[in-house]
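Trainee: I'll drop the sequence and a predicted model, then ask my questions.
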Amino acid sequence: MRIALVDSGIGMLSTAAAVHAARPDADLFLSMDPDHMPWGARTPDEVIGRALAGARAAWEAAGGVDAVVVPCNTASVHGLSRLREEFEPAVPVIGTVPAIKPAARSGGPIAVWSTAATTRSGYQRRLVDTFAEGLEVTAVACVGLAEAVESADPLEVADAVSYAAGLTPPDVRAVVLGCTHYDLVGEQIVAGLGEGVALHTAAHAVAAQTLRRVGDLPHQGRPGRVRVLASGRPAELPTAALTYPAGRALMALESTARPL
């Protein structure tokens, strides 16, 4: 089983780690785009182009893949349809949606932590209207948090979490993490909000959906390996990735020196 994950940076780590936990023999191709990140500030056409370039690079490096996973809300909003036009039906393409629906099952009030661009988007408003109708939902624009996580600067992360926590109503008991970067600092977010707050992330749901779409392929009889691409070039996991448990777990599988 060969799975491509396409994102601008290390926000994909939590989803990649969840895929590995669910299917330890799968080979993972992590296609990052450091030359053009962050994608959130780019136009929809630019995001589509970068997502396609990342998926094509992973396909070529792997000699074909069994699934393309997009663990990025921005790329899912803008690029999923175009990716599916190119790869499906032969290869399933799985996007990422903020976990508003499961958070709403427990009732409100809810907060949705997202990038400033996603917070302003009609996409997020439609999700709230569809899955959390009648509930009190606060959209929190987490200015600088994704960038702080990407840099792995603990002071910047602490400041960004504190800023977002200050915008979150004190009676909120469920917080949806609407950017996959935020998954990597979940403990810091809980500490900033208080232990009574439940975090809802998409990583495990995306991993489960990926394996459902791929189907029951035979196990390879060996542990899966990781190949990293940086804007299409063979690379290693960024140093910042090793700050996070998901990054360290994937580093143990990394095999960039020899072909898979």
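Mentor: Cool, got the structure.
Trainee: from here on, contacts and neighbour counts on C-alpha atoms
Mentor: Fine.
Trainee: any idea how far V77 lies from V70?
Mentor: Distance of V77 to V70, computed by Cα to Cα, to the nearest Å: 10 Å.
Trainee: ok, these two, which is more surrounded?
Mentor: V70 (28 against 19; other Cα atoms under 10 Å).
Trainee: ok, that one touching G95?
Mentor: Yes - between V70 and G95 there is a contact under Cα atoms under 8 Å: 4.9 Å.
Trainee: next up, a second structure to put side by side with the first:
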Amino acid sequence: MKIALMDSGIGLLAAAAVVHRLRPDADLVISSDPGSMPWGPRTTEDLTERALGCARAAAAQRPDALIIACNTASVHALAAIRAELEPELPVIGTVPAIKPAAAGGGPVAIWATPATTGSPYQRGLIHDFAAGVEVTEVACPGLADAVERADEQAIDAAVADAAARTPRDVRAVVLGCTHYELVAERIRAAVQPPAAPPVVLHGSAGAVAAQALRRIGAVPRPEAAARGRLTVLLGGREAMEPVPAALAYPEGRSLAALVPAGA
């Protein structure tokens, strides 16, 4: 079994780590283009072409499924990627976990990139799945970039800025960018009011990993032998390992322990 994941940068690490945990026997392909980040400020046409480039590079490795582990790419380029690659290759997009967050009642905050915050796509999800629930959209300028660079001071500053604009009585926070899942505990600490019930964070990594397995008729086997191999593609070219910043996060270190596919 071979599962591919793509993103502009290291936001794909969260979903890749879950796939590896569920199926340690599966080969993984991670395809990104960190030199073109951030994708959010780009035009839809430019973003779509860059996302297609990452998707094509991953598809050339002949995976069984491809996860678009990027909210921005899923918003703007998922249809184009599916039109080109499906039905031969199942493509799984990443949707902010607004539905499960709203199911627990409000207030709910959605942390997302400025490009996604307020977009018709996100507003549509709120309308469809969070009707009657108090929802606050919180743009997080600079947070994804800071996570990509593993810049501790910039991460803390961006998290603090977003937390200051998050209602203090919030009960759940949707992590609307895959990069944010790599710093989930920092976000939780920043939004947790003293002496209040724990704020629940809702990411997408677990859901998209499980959906990828379902699409190819596979089931989780976390007890399987860890014999999966890793292929890293940066800007379409094969690399020996993920970018150095990936090693700043547990998810990246868990993948770095995999044997390179070419070894």
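Mentor: Arrived safely. These numbers were taken from a predicted model, which means no experiment stands behind them.
Trainee: give me the common contacts of V70 and G95 of structure 1.
Mentor: With contacts taken as Cα atoms under 8 Å, 6 or more residues apart in numbering, V70 of structure 1 and G95 have 76, 80 as neighbours in common.
Trainee: can you pull the buried residues of stretch 25-43 of structure 1?
Mentor: For stretch 25-43 of structure 1, the neighbour count (16 or more other Cα atoms under 10 Å) marks 25-34, 37-40 as buried.
Trainee: now those as JSON lines including secondary structure?
Mentor: Shown next, in JSON lines, are the buried residues of stretch 25-43 of structure 1 (DSSP: H, G, I helix; E, B strand; the rest coil):
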{"residue": "D25", "secondary structure": "coil"}
{"residue": "A26", "secondary structure": "coil"}
{"residue": "D27", "secondary structure": "strand"}
{"residue": "L28", "secondary structure": "strand"}
{"residue": "F29", "secondary structure": "strand"}
{"residue": "L30", "secondary structure": "strand"}
{"residue": "S31", "secondary structure": "strand"}
{"residue": "M32", "secondary structure": "strand"}
{"residue": "D33", "secondary structure": "coil"}
{"residue": "P34", "secondary structure": "coil"}
{"residue": "M37", "secondary structure": "coil"}
{"residue": "P38", "secondary structure": "coil"}
{"residue": "W39", "secondary structure": "coil"}
{"residue": "G40", "secondary structure": "coil"}
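Trainee: need those residues in TSV (columns: distance to T130 of structure 1).
Mentor: Below are the buried residues of stretch 25-43 of structure 1 laid out as TSV (distance: Cα to Cα, whole Å):
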residue	distance to T130 of structure 1
D25	37
A26	34
D27	36
L28	33
F29	34
L30	32
S31	32
M32	32
D33	32
P34	34
M37	31
P38	28
W39	26
G40	24
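Trainee: looking at these, which is nearest A17 of structure 1?
Mentor: L28 (9.7 Å; Cα to Cα).
Trainee: what about H204 of structure 1, how many neighbours?
Mentor: 17.
Trainee: could you find the closest non-adjacent residue to T136 of structure 2?
Mentor: A109 (4.7 Å; Cα to Cα, 6 or more residues apart in numbering).
Trainee: could you find the counterpart of that neighbour in structure 1?
Mentor: In structure 1, the residue paired with A109 of structure 2 is A111, using TM-score structural alignment.
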